[in-house]
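[1] What follows is a predicted protein model with its sequence.
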Amino acid sequence: FSASGNQMQSGSFEGSTQLQLENYASGIYFINLQTETAVETLKLMVE
């Protein structure tokens, strides 16, 4: 996100809001990824 972040420092409110949404979305994606990995690990341990 660093490249788009530098572009959006023109200070437009919409730009900063979109950047926050992108960071939020990537955070959720990362959490989902971690959860899936944990679930897969648990499945392996149960079998």
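    Now that the structure is in, tell me what you want to look at.
[2] From here on, just use CA atoms for contacts and neighbour counts.
    Noted.
[3] mind listing what's buried in the longest helix seen in the chain?
    Once the chain is assigned using DSSP state H, the helix that runs over the most residues is helix 13-46. By neighbour count on 16 or more other Cα atoms under 10 Å, the buried set for helix 13-46 is 15, 19.
[4] Put this next to the first one:
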Amino acid sequence: FNLDNPNPRPALTLLLVGESLTADADPGWWDYRRDNIWKYRDKA
């Protein structure tokens, strides 16, 4: 996991990406983003 290196970031990034790719999709997350973030960006 690249822990002996002074900069372990690349290994941590791969771990986080792997967790994201294997996670179950939650439609509520997309609804929240659409209603609270993207909608206001389109109007600005």
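    That came through fine. Every value quoted in this text rests on a predicted model; they were computed, and no experiment measured them.
[5] quick one: TM-score?
    Here the TM-score for the pair of chains, by TM-score structural alignment, normalised by the length of the second structure, is 0.40; 22 aligned residues with a Cα RMSD of 2.0 Å.
[6] Return the distance of the longest helix of the first structure from the chain's centre.
    Averaging C-alpha positions (Cα atoms, centre = their mean, to the nearest Å) puts helix 13-46 of the first structure 5 Å from its chain's average.
[7] Please determine how far Ile15 of the first structure is located from Lys43 of the first structure.
    For residue 15 of the first structure the amino acid is Gly, not Ile. 42 Å (Cα to Cα, to the nearest Å).
[8] before we move on, the earlier item: counting contacts, what elements does the longest helix of the first structure pack onto?
    Identification of packing neighbours for helix 13-46 of the first structure by 3 or more Cα pairs under 8 Å, 6 or more residues apart in numbering; DSSP states H and E yields no helix or strand.
[9] can we see that at 10 Å?
    helix 2-7 (3 or more Cα pairs under 10 Å, 6 or more residues apart in numbering; DSSP states H and E).
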